[in-house]
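Undergrad: generate coordinates for the sequence data below:
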Amino acid sequence: MKEKITLTLFCEKEATLISKIALIFTRKKLQIDHFLVDFCEDTSLYKISIGYWDDETNSKTIVAILERIIEIFCCYTQNQKELETHQILLFKIPIIHKKQITRFPISYLFQEKEHWICCGKIANEHFYTLQNTLTQSTLQFN
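TA: Okay, here's the model as predicted:
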């Protein structure tokens, strides 16, 4: 059964990125409901959110294709229920605080000087705990 899926990915600027994503969706015969692009100057990363109708198993295939073809940093899918209970976020933490977040489902993307750039798909209750734990972190997107 088809449901609305929101795909969120983080990547660096690439001249043909939007056309590559559209081509992947066209080949899979998926109609894009919405396509939002946001830029973070601190990290020089783009956050792209794509809404479309599909089933959960096909969404995993789409994620695998996107990760392989356009070399994105990370990619997450959410159905309508997860949109209410989870957040996709990108944040910057001082390296000295890295041990404080090991219990959260966080991916380390890269290190720049004295900070880690991290992202994750976190349940709302864990997000607030993480936010209180990391008072010196900088939330880039959510």
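
Undergrad: C-alpha from now on. contacts and neighbour counts both.
TA: Fine.

Undergrad: what packs against the longest helix belonging to the chain?
TA: As assigned by DSSP state H, the longest helix anywhere in the chain is helix 56-69. Here helix 56-69 touches strand 3-11, helix 17-27, strand 74-79, going by 3 or more C-alpha pairs under 8 Å, 6 or more residues apart in numbering; DSSP states H and E.

Undergrad: for comparison, sequence B:
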Amino acid sequence: MMKKEHTLTVYTENQVGLLNKIAIIFSRRKINLESFNSSPSEIEKIYRFTIVVIETEEVVRNLVRQIEKIVDVFKVFNNTNDEIIWQQIALYKVPTSVIMKDVKVERLLREFGANAVVIRSDYTVFEATGQDDEINNLLKELDKYGLIEFVRSSRIAIIKSSEGVHKKVLDMQKNDPRKSPINNEYLNHKSKIFQM
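TA: Next up is the predicted model:
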């Protein structure tokens, strides 16, 4: 089977030690993370991790099963690049003197949709949003003009066809089985809700 890029979207509770539990699953299998991002989701107290790996479909399916076994994880979505809308943000620091002298640089920045976020007499920092090719192409071009520093963020992604877990969580909260005396019912209820 051929390896390709997969984006895993992991919905979790925000618990201490959860990141370590997820990291162990990858390190035991010697799988390198291409990108990792953690952020709040649209639901209060529920977080989402966006993890990018380059692996075969079979390996990724096994990863998803292992991650979903963690108690604090609600659901894991596995998507290829054509199934998501994704972006990264990059910051480029370049000498201000070059920008003032060379009109080509200004045109180049406009072409890539870059915005100035800091302008000082010694350097200017530009911000650009895009995918790998766009960010790398601007990096190559600005390198010709004395690029001082560069940094890019991890990937953030939204699944094209998914409603995420928002509706499921709201339904679960509405019918909160924790009010009943048996805790096992809550765990079974949670498990059924997040099966797709």
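
Undergrad: hmm, back to that, TSV for the helices and strands packed on helix 56-69 of structure 1, including distance to residue 115 of structure 1 and mean neighbour count?
TA: Below are the helices and strands packed on helix 56-69 of structure 1 laid out as TSV (distance: least, C-alpha to C-alpha, whole Å; neighbours: other C-alpha atoms under 10 Å):
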stretch	distance to residue 115 of structure 1	mean neighbour count
strand 3-11	18	20
helix 17-27	27	13
strand 74-79	18	20
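
Undergrad: mind checking which of the ones you listed is nearest residue 129 of structure 1?
TA: strand 74-79 (20.9 Å; C-alpha to C-alpha).

Undergrad: so which bits of the longest helix of structure 1 are buried?
TA: 56, 59, 62-63, 66-67 (16 or more other C-alpha atoms under 10 Å).

Undergrad: will you turn the helices and strands packed on helix 56-69 of structure 1 into TSV that also has distance to residue 50 of structure 1?
TA: What follows is the helices and strands packed on helix 56-69 of structure 1, written out as TSV (distance: least, C-alpha to C-alpha, whole Å):
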stretch	distance to residue 50 of structure 1
strand 3-11	5
helix 17-27	9
strand 74-79	9
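
Undergrad: which one of those lies nearest to residue 45 of structure 1?
TA: Counting by C-alpha to C-alpha, and looking across all of those, nearest comes strand 3-11 at 5.5 Å.

Undergrad: picking that back up, residues in structure 2 aligned with the longest helix of structure 1?
TA: Alignment of helix 56-69 of structure 1 against structure 2: residues 57-70, by TM-score structural alignment.

Undergrad: chain center to the longest strand anywhere in structure 2, what's the gap?
TA: Longest strand in structure 2 by number of residues (criterion: DSSP state E): strand 84-95. Centroid separation for strand 84-95 of structure 2 versus its chain: 13 Å, with C-alpha atoms, centre = their mean, to the nearest Å.

Undergrad: helices or strands up against that strand?
TA: strand 123-130, helix 132-143, strand 149-152, strand 156-159.

Undergrad: may I see those organised as TSV, with distance to residue 50 of structure 2 added?
TA: Listed next are these as TSV, based on distance: least, C-alpha to C-alpha, whole Å:
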stretch	distance to residue 50 of structure 2
strand 123-130	16
helix 132-143	16
strand 149-152	15
strand 156-159	6
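
Undergrad: put together CSV for those, with mean neighbour count and distance to residue 12 of structure 2 on each row.
TA: CSV is the format used below for those (neighbours: other C-alpha atoms under 10 Å; distance: least, C-alpha to C-alpha, whole Å):
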stretch, mean neighbour count, distance to residue 12 of structure 2
strand 123-130, 19, 27
helix 132-143, 15, 27
strand 149-152, 14, 25
strand 156-159, 20, 16
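
Undergrad: residue 41 of structure 2: which of those is closest?
TA: Of all those, strand 156-159 comes closest under C-alpha to C-alpha, at 10.9 Å.

Undergrad: OK, contacts around residue 25 of structure 1?
TA: 31-32 (C-alpha atoms under 8 Å, 6 or more residues apart in numbering).

Undergrad: how deep is residue 120 of structure 1 tucked in, by neighbour count?
TA: 21 (other C-alpha atoms under 10 Å).

Undergrad: with adjacent residues omitted, what lies nearest to residue 150 of structure 2?
TA: The spatially closest residue to residue 150 of structure 2, leaving aside those adjacent along the chain, is residue 92, at 4.7 Å (C-alpha to C-alpha, 6 or more residues apart in numbering).

Undergrad: I'd assumed residue 149 was in contact with that neighbour.
TA: Yes: using C-alpha atoms under 8 Å, residue 92 of structure 2 makes contact with residue 149 at a distance of 6.0 Å.
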